[in-house]
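1. predicted coordinates and the sequence they were generated for:
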Amino acid sequence: MTSTETLLSRQRMRAVDALFHWLVAVLCTFYVFIHLYIGIYGSPDSQLLNALHVNTALAIVFMTMPLLRRDHPAYLFGRVLDFLALCACVGCTIYFMMEIKTWSIRTLIFRPVDYVTSVIFIALILEACRRAVGGVLVVICLVLMAYALTSDHFGGMFYGAPASPTRLLQTIFLGNAGIFGVAVTVMAQYVVLFILFGVLLNAVGGGRFFTRLAFALFGHRRGGPAKAAVVSSAMLGTISGSAIGNVVTTGIFTIPLMIKLGYRRAFAGGVEAAASNGGMISPPIMGAVAFIMADLMGVSYLTIIAAAAIPALLYYMTMFVTIDLEARKYGLAPLPRGKLPAAGPMLRKQGYFLIPLIVICVALVLGYSIVFVAVMTIATTFIIGILRSNSRLDPARLMGAIEETARSTAGLSATAAAAGIMLGAIFAVGLSFQVAQEAARMADGNLWILVMLCGVMAIIMGMGMSAAAVYLTLAATVVPIMQVAGISQMAAHFYAFYFGIASNITPPVALTAYAAAPIAGSKPIETGFYAAKLGISNLLLPILFVYHPAILLEGSWGEIATVSITSLLALIGFAAVTTGYLFAGLNVTERLVGAIGSLLLFIPEPATDLAGLVAIALWAAYSWRKSRRRQEAVVPIQESAVSDGGGWLNRWASGRMAKEGEAAIGQTSRNEDELLEMLVSDAEDGAVRAQARERFSQLSLYLAWGAVLLTSGLFQFSGSNYIHARDPILWTAVMLLAAVFFVSSIWTVVRWRPVVVAVPRSQS
């Protein structure tokens, strides 16, 4: 349970536990409030904002992600260390507040207190990053910092003048290329607001609407749950940009239903993993990368999401076709239409959930700023929640959405700060320039060698890292190499980004596939192989970015249309080859012909396009005639295929897993019929209404909304008097006061709401 759920449950708890959960709720609320305020009224001093953003995120991580598990013998000692880390965050915050006016001269005069604070701050960031996303990025940061101090002990392209400890700390701690660089600035200004929008939309029922709509549109078709997984992940990906979040949100419905229809368990998990991974390449958020990319490249945000549109569409269309071929191959039946919601009535009844997405598109096209768009979508979603009659938004759910936003963003903020440490170490010794020059020399004019080398580097460096962290890493290492070779800026950035996030579905570190495997009850590595096969376009599309950037809208409309169509046909051809089925089963020779035809279409030359079209047409015609001639009997897939089907690659993966021991466990706790019933019925809305009635009487509900209005009054008072610009420290105190008042008021109202007790007539 979150701290908000614990506080508002009205269960008895110790005073120490109540204080802890209250502090977490206040800290999370303060974190969201400062970002919501700057979106509406403007930002205070940017250095103070970035410092508050990072330090509050670190504090949230230390409070919500303890050093040791509760069942660990040394758990209490771990919590003492967590408390000390929290105190260090407070101390760093005080330091930044005191140094606002003299911050610029720290590059000239670096005092002992600056040394101590910078070292502590860096240590806090690395530890928070380790807790939030693992140790990969932490190790990279430590190695690069050690290299920056000792670069004169290396040879070849890694030899250089070392940075002194002072210079290294100043670059990381003070410079724009360090901790408070692009990543943290973008997180503070844009990303938190968009994540708040996504969480709030889900809280008022938007996430469930998208899932139900996907099943209504595609559930009754061949391979329905798998296609619904693709569509729902695409819809949710437009607002969340989180691959694992998509798996957890939609996978609980889609994976069990795919298994019921006869899909292999590993294939069902792979479908959801690959579809959810597409959320990170889907506009408008792209896992926060769209904002960072726009800032680094010096182009508009609209330019970035426009360039990302066609590749994302091709990715999902290829997945859609692959799933359809798999369903054809094994004769998988669709879900019964009578057990699914109807799309028309749902759109008429709940189509208002599409309004925020329409607002985003219209506002961006009209040229409004990203911050304004974020605030407008949050306001639109809030109004929808207030006006919605089935499960109206109440202050308790609003408070829960605020905490969920802070929790889901804090780890990402710590990662962005850690990426700043890495970038600061790189720029302190000019490593990116040296590596770019040497890689270009090694390629010796062979662009394809350089492209392949950069792709492998991106996949390896992206293992176990979040989308924003891997993109920043590659922007400082791989992108300069490609640009030295003459590749366009847009193509280089998108190439690195696509290959970087491919590690999410590429074994051995396929985090998204590993998240789907327990839901499917499958083996993680086998699930990862299926996810990689389904997401093969994630590995093929980046090559087009380099050799035919028209797919990124860098070219004439004729070139854009040509490359889009030929790429789609090529990807469909590759999908058929990997599936082993087109209109009929494909043997080795037929697969080879299909692969050659697809490859010819993939090469951006008129002659190869024509040859590829002819080859694919003849190949498809032969497969169609083969199916008509043989009238092949379709053999339904059996559950035993989980362990021994799917070709030599899957058999090899299964053998490896058998040697290592069974890694995937557990079945979903809900059976398929219950899931279908949840899709059709409004049971969830009824549960929300019942929970609201349990928390609030009519009077206490008015009191809680009154507290919300008074909190907004504090915002208006501060904004109308420009306190954030005139006195940033006072503004920070006002935001903290608003958070304390908001949390305490709602907690008090819920915990002490009037309870009406019926009195027997005989006693009246």
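-> Perfect, thanks for sending it. Bear in mind that the values here come from a model prediction, so they are computed numbers and not experimental data.
2. okay, CA-based contacts and neighbour counts for the rest of this
-> Fine.
3. ok, Ala425 touching Ala148?
-> Yes: with contact defined as CA atoms under 8 Å, Ala425 counts as touching Ala148 (6.0 Å).
4. and these two? Which one has more around it.
-> Ala425 (29 against 26; other CA atoms under 10 Å).
5. show me what contacts that one?
-> Cys141, Leu144, Met145, Ala148, Leu168, Thr171, Ile172, Gly178 (CA atoms under 8 Å, 6 or more residues apart in numbering).
6. the nearest residue to the first one once chain neighbours are set aside and Leu472: what is the separation?
-> Using CA to CA, 6 or more residues apart in numbering and skipping the chain neighbours, the partner closest in space to Cys141 is Met422 (4.8 Å). Per CA to CA, to the nearest Å, Met422 is found 9 Å from Leu472.
7. tell me how many other residues crowd Ile723.
-> For Ile723, using other CA under 10 Å, the count is 17.
8. second one coming, line it up with the first:
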Amino acid sequence: MTDQGAPQGRQFTDEELQDLVASTDSGAREPSSRPVALLITGLALVWSLFQLWIAQPQLWFAEYLPVLNSSQTRPLHLTFAILLAFLAYPAFKKSPRDRVPYADWALAAIGGGAAFYVFAFSEQLALTARSGLPTEAQVIIGAIGIVALLEASRRALGPALTIVGSLFLLYAYLGQGWLIPELIEHEGLSFTGLINAQWLDTAGVFGIPLGVSTAFVFLFVLFGSLLDKAGAGNYFIKLAFAGLGHLRGGPAKAAVVGSAMTGLISGSSIANVVTTGTFTIPLMKRVGFTSEQAGSVEVASSVNGQIMPPVMGAAAFLMVEFIGISYVEVIKHAFIPAVISYIALVYIVHLEALKKDMPALGQAKSFGGMILKFFIGFAIAGAAFTALIYGVGALKSAAPGMTGPIMMAALLAIYVFLVSVAAKRPDLEQDDPNAEEIKLPTVGEVYATGLHYVLPIVVLVWFLMVERQSPAKSAFYATSLMLFIIITQRPLKAMFRGQGGKLAEEFAGGFRDLVDGLIAGARNMIGIGVATAAAGIIVATVTKTPIGTELAGLVEQLSGGILILMLVLVGVFSLILGMGLPTTANYIVVSSLMASVVVSLGAQEGLIVPLIAAHLFVFYFGIMADVTPPVGLASFAAAAVSGGDPIKTGFTAFFYSLRTVALPFLFIFNPTLILYGVDLGTTAGILQAAFVFVTATIAMLLFAAATQGYFLAKSRIHESAALLLVAFTLFVPNVWLDLVQPRFAAIPPAQLEQALEAADEGDRLRLKIQGPDFNTGGTAETTLVLDVSGATIEERMQASGLMLVPEGDVVKLDEPMFGTKTAETLADFDFYADEPVQIAEILSPQKRMPAEVFYIPAALLLGGVVMLQRRRQTKPAF
């Protein structure tokens, strides 16, 4: 079925699609000269081997070779990225792709040399530049390095990050000018100071973002590349189609689930669109989706792959460093929003199928039955994983010294068994979605052919979640298993199939797959490597200039101090930046500038916003930029596959992604949605998490139904409004409760000690603090949260960190105790100005009815909508 009267774009060939992915992810240059081609692939291969070498946790080589520290590994990482950026990415669209021009050789040598200089002379830099005494030669090399990095960024990522980085450099250098608002003016850094801070020091280009890319991100990208090269990508897509393809609108549902699974192995939304979309989009069009709708479903599901734990792309590892929490905590907070977002997208697709009365491919099956089977499978997998945890715990108690070898032997035995099972079935082939007759596989035919691909993912989750190892070590172990699998799976299958004569040939094929996977992983890292390095320019500028501290005031002025308006401004800012920046760079820029602003402005309104919620807010809007026109690269890639109009595809995909836009606002106002404050180590915490998950899922499904204008039947405007109201109530019932019963009772400042004494241990008092701002001199206000701890009033006062100076009814504050949380929160107040810093108000929590009481009227309203729509319902809802 084709679109009637819709403008049709050109449908690209497979070669053109692969070129599209290469030009954005791995470099489009393919030199005709064999030595040059071998040099590029050789550099990529050596980069992957270097990253595996520095990642392995057992330093057995320490007595033979020096162990590199982060100030040495980061420059080497960037050296590879810059060299490959100039060799693999043409300067312009019309630049030659079959050869490397002399200018590019020169730029690669200069840029790579400037980065390598930081490695080779790291000890000398520590004694000179990093001690504040850079030499003239060092400054020249640093300036050349920055220019080369910005050009490499332009080639690999487009002009946006180069422009943003250049503007931040100009701002840091000039400090003042007619384009710089007075609020963020400063004296300007000297040229030497600027280059020292940005290139020669360890806090600029070679700071935390590049460190995360070096230590964590490369291994995860390599892990995904090896999984894909082994055949896991095709396996996941086939499995999704086997389970969902038979449903009404099944290809679209399979596209959503397949993209969620391939999101584990692809950090690129564009590669995800092209990889899964070449098969799913034609099939979606066959059952009745328009070209734009088919492309939009693929875009919405592929982009969401970046928020799906346990692998969430580079931004998740940056959160670990920026916020100072473990990776397991990031996964915990991201889990519910990601899962309910995907469930809602499956439901949106189902509603589209109902609205258009789409047929199923083959014999139709029950959507409700599929959901039931999914939950049964999820429960069985959860029970098996729990049993494994207890089993390993018992083994550690019985034979602690033998646990490691026994587990490795068991893993090897399971792997060999699963490969033997897979060998009994033919290898999965790529299907032709344009074939006249489509025969969908069954789950029974598919699932056993690739169960061994799940083992590295289980190992990754095990070390992350159970052993609580670092992301780098966990990824190393999972990647090591993947290296073993990719070499051995082909010869093992040949052996089990009785094809002993092919063992040498299959070993050679496995080795080629390994080399190809290592090369592809490194080439996929070029953009991320230069992006994290260039984004370090912004991070250093934020720390060296007033922009980081004063931007809160600027945003507050623009938003009038209204938190919801400020959040909208931050979201729009992320979208605009993200139109040209990759997700990782966008997250670094906006979180550096805005995350603390969200927290501080929330505190001024009495709303305590967890820092992780602010970072996730920025992250969610950053990924939306891949969808949003006019740039939306994933939408253009999907349109290239579908032959639809890219702008229309982008707007439709944005409409399908409204749930992803709404979620960040919801968990800012109700952090329980990201399991903030929920202890999963207790039964009560697990039950609370399950309740939150079920409630949020229902709310998100109702939100999807409201935005799609279809529930049990086509919705009228008042019915859609009612569904939105019910969804809002289920998501944030505390908003209604705050209107009925205030959360806090106001207490005069002079009664602080009495309030502390009367509070129960574990309670939280909120103090509104007013006083002169250290940076602007104007009056500032914030909310300080005091956790009541200690048995006596003296202990509680000491734990608070406050130094009180009571004067009648006024309670002035002296500078808080150094090193306390209070001192950190009040760091921007000037305690030595003429105007005192004082407590304006004390808010003590009141006992209130549960917020869940508002679920009752919400359920009644939902029942009313169901009754109205049942009268018009003409087909089953599921």
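-> Sure thing, it's come through. Just so we're clear, the structure is a prediction, and the values are computed from it rather than from any experiment.
9. quick one on the thing from earlier: more neighbours: which of Met422 and Leu472 of the first structure?
-> Legend: neighbour count by other CA under 10 Å for Met422 of the first structure and Leu472, higher for Met422 (29 against 25).
10. isn't that one right up against Ile140?
-> Yes: between Met422 of the first structure and Ile140 a contact is recorded at 7.2 Å, counting by CA under 8 Å.
11. helices along the stretch 151-300 of the first structure, start to end?
-> Secondary structure of the stretch 151-300 of the first structure (DSSP state H, counting those that start in this stretch): helices at 165-173, 182-186, 192-203, 206-218, 224-237, 243-261, 265-277, 289-297.
12. and Leu8 of the first structure, which of these is closest to it?
-> helix 192-203 (16.3 Å; CA to CA).
13. can you give me the stretch of the second structure that that closest one aligns onto?
-> Aligned using TM-score structural alignment, helix 192-203 of the first structure spans residues 218-229 in the second structure.
14. just stretch 246-262 of the first structure next, same as before
-> Residue span in the second structure matched to stretch 246-262 of the first structure, by TM-score structural alignment: 272-288.
15. just give me how far that stretch sits from the chain centre.
-> 24 Å (CA atoms, centre = their mean, to the nearest Å).
16. now do stretch 120-139 of the first structure
-> Taking mean C-alpha positions (CA atoms, centre = their mean), stretch 120-139 of the first structure and its chain are 19 Å apart.
17. swap in stretch 608-615 of the first structure?
-> Worked out by CA atoms, centre = their mean, stretch 608-615 of the first structure lies 38 Å from the chain centre.
18. what about the helices of the stretch 151-300 of the first structure, which gets the closest to Val740 of the first structure?
-> Here helix 192-203 is closest among those (CA to CA), at 19.3 Å.
19. doesn't Lys875 of the second structure fall inside a helix?
-> No: using DSSP: H, G, I helix; E, B strand; the rest coil, the assignment for Lys875 of the second structure is coil, not a helix.
20. picking up where we left off before, common neighbours of Ala425 and Ala148 of the first structure, please.
-> Shared contacts of Ala425 of the first structure and Ala148 (CA under 8 Å, 6+ apart): Leu168.
21. what's the helix or strand for the residue nearest to Cys141 of the first structure?
-> helix 395-429 (DSSP states H and E).
22. mean shift of that helix relative to the second structure?
-> On superposition with the second structure, the mean distance recorded for helix 395-429 of the first structure (mean CA distance after the TM-score superposition for the first structure) is 1.3 Å.
23. read off where that helix ends up in the second structure.
-> The aligned range for helix 395-429 of the first structure is 511-545, by TM-score structural alignment.
24. what are the buried residues along the matching stretch?
-> 511, 513-542, 544-545 (16 or more other CA atoms under 10 Å).
25. residue contacts, the nearest residue to Tyr315 of the first structure once chain neighbours are set aside?
-> Nearest residue to Tyr315 of the first structure, sequence neighbours excluded (CA to CA, 6+ apart): Ser537, at 5.8 Å. Under the criterion of CA under 8 Å, 6+ apart, the neighbours of Ser537 of the first structure are Leu314, Tyr315, Thr318, Leu571.
26. what's the match for Ser537 of the first structure in the second structure?
-> Match for Ser537 of the first structure (TM-score structural alignment): Arg659.
27. need the next SSE after the helix or strand that contains that match, C-terminal direction.
-> Under the criterion of DSSP H and E, Arg659 of the second structure resides in helix 658-669. Sequence-wise, the next helix or strand downstream of helix 658-669 of the second structure (DSSP H and E) is helix 683-708.
28. can you name every helix or strand that the helix or strand just after that following helix contacts?
-> Next helix or strand after helix 683-708 of the second structure toward the C-terminus (DSSP H and E): helix 717-731. In terms of contacts (3 or more CA pairs under 8 Å, 6 or more residues apart in numbering; DSSP states H and E), helix 717-731 of the second structure is packed against helix 683-708, helix 855-870.
29. now check the first structure for the residue matching Ile307 of the second structure.
-> So Ile307 of the second structure corresponds to Ile281, using TM-score structural alignment.
30. please apply the same query to Thr442 of the second structure.
-> By TM-score structural alignment, Thr442 of the second structure lines up with Ala342.
31. test my guess that its match contacts Phe218.
-> No: using CA under 8 Å, Ala342 of the first structure is not in contact with Phe218, being 10.7 Å away.
32. more neighbours: those two, which one.
-> Ranked by neighbour count (other CA under 10 Å), Ala342 of the first structure and Phe218 place Phe218 first, with 23 against 16.
33. show me what the more buried one aligns to in the second structure.
-> Checking TM-score structural alignment: Phe218 of the first structure goes with Leu244.
34. that match contacts Gly258, doesn't it?
-> No: applying CA under 8 Å, one finds Leu244 of the second structure not in contact with Gly258, separated by 9.8 Å.
35. returning to what we had before: quick one, which of the helices of the stretch 151-300 of the first structure is packed in tightest?
-> For the helices of the stretch 151-300 of the first structure, the largest average neighbour count (mean count of other CA atoms under 10 Å) is found in helix 265-277, namely a mean of 33.
36. okay then, goodbye and thanks.
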